[in-house]
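1. Here is my input; please provide its structure:
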Amino acid sequence: MMVLFMYMTSLASNEKFKFSKKMFIMIMFTLMLMMMFNMNDMSFMNYNTKNSNTMEIMNKLMMLKNENLNSLNSMYNNPNFMITIMLINYLLLTLIAVVKITKSKTGPLRQKF
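-> Coordinates of the predicted model:
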């Protein structure tokens, strides 16, 4: 726990969280666009072409996508998925706790010599 505390203080020493509505809306819009493109399964690229060269390139792209998905499936399958989500939440909670614990008037916990 102490190593995690020191690591997080070196990353985010005395930084305050400021959330602006403009940035929040922009992030949400970007996430929605990414989700829509992901759900379409590259249908925005599936247009009718008579060129066989283009169809070969499309097939190669789809095969690359499937290979990448297969390599990630082992990391994000059902038992490991919950552990990954718990780890992400734990690190986020630790980051917030460390930022709240450190005092902005005294400076960072780790001083440079």
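
2. Could you use CA atoms for every contact and neighbour count after this?
-> Will do.

3. count of residues packed around residue 80?
-> The burial count assigned to residue 80 is 13, neighbours taken as other C-alpha atoms under 10 Å.

4. Mind telling me what element it is part of?
-> Residue 80 is part of helix 78-101, with elements assigned from DSSP states H and E.

5. Return the set of buried residues in that helix.
-> Across helix 78-101, burial judged by 16 or more other C-alpha atoms under 10 Å covers 94-96, 98-99.

6. One more, please, to line up against the first structure:
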Amino acid sequence: MRPLDVDPGSLRSAAAVLAEAVDALDQLAVDFETRLAGLGEPWGTDEIGSLIGRCYLPAVDAAVACLDANAAELDRYGENLARMADSYDQTDDSGRLGFDALQQRLTGY
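-> Below you'll find the predicted structure:
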């Protein structure tokens, strides 16, 4: 079995990078929606324009929902990385305290 070597600091750094990516993705989604709203409904009201409008608006809604879902998932990944780092630290601390207590019982110091 290969030894497991985990650096909680690296996990926290990765969590911070993901948080920055989520913030950037959120801003891009806002910018995307703002730019699209600024375009209005240029396809018109004739038969073809109405068909385009009926397809376009649901497609935009789906794209925005996809961006939001991806950002939320990345955010969860980052939160889980931070929790994992905390868990490794707690496990290491607990093990160290246990061995310190054992050493004290065995040696008196």
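
7. What would you report as the TM-score here?
-> Structural agreement between the two chains, given as a TM-score (TM-score structural alignment, normalised by the length of the second structure), stands at 0.33; 72 aligned residues with a C-alpha RMSD of 5.0 Å.

8. In TSV: the buried residues of helix 78-101 of the first structure, plus distance to residue 53 of the first structure.
-> Written out in TSV, the entries for the buried residues of helix 78-101 of the first structure read as follows (distance: C-alpha to C-alpha, whole Å):
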residue	distance to residue 53 of the first structure
94	52
95	50
96	52
98	55
99	54
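
9. Please, where are all the helices along the first structure?
-> 2-11, 21-40, 52-73, 78-101 (DSSP state H).

10. Which elements pack onto the longest one?
-> Contacting helix 78-101 of the first structure under the criterion 3 or more C-alpha pairs under 8 Å, 6 or more residues apart in numbering; DSSP states H and E are the following elements: helix 2-11.

11. list the helices and strands the helix it packs on packs on?
-> Contact analysis of helix 2-11 of the first structure by 3+ C-alpha pairs under 8 Å, 6+ apart lists helix 78-101 as its packing neighbours.

12. the inter-axis angle of the helix it packs on versus helix 2-11?
-> 60 degrees (axes from the mean of the first three to the mean of the last three C-alpha atoms, to 10 degrees).

13. from the middle of its chain, how far away would the helix ranked longest in the second structure be?
-> Longest helix of the second structure, by residue count under DSSP H: helix 47-107. Distance of helix 47-107 of the second structure from the chain centroid (C-alpha atoms, centre = their mean, to the nearest Å) equals 5 Å.

14. Which strands or helices does it pack on?
-> Applying 3+ C-alpha pairs under 8 Å, 6+ apart, one finds that helix 47-107 of the second structure makes contact with helix 8-39.
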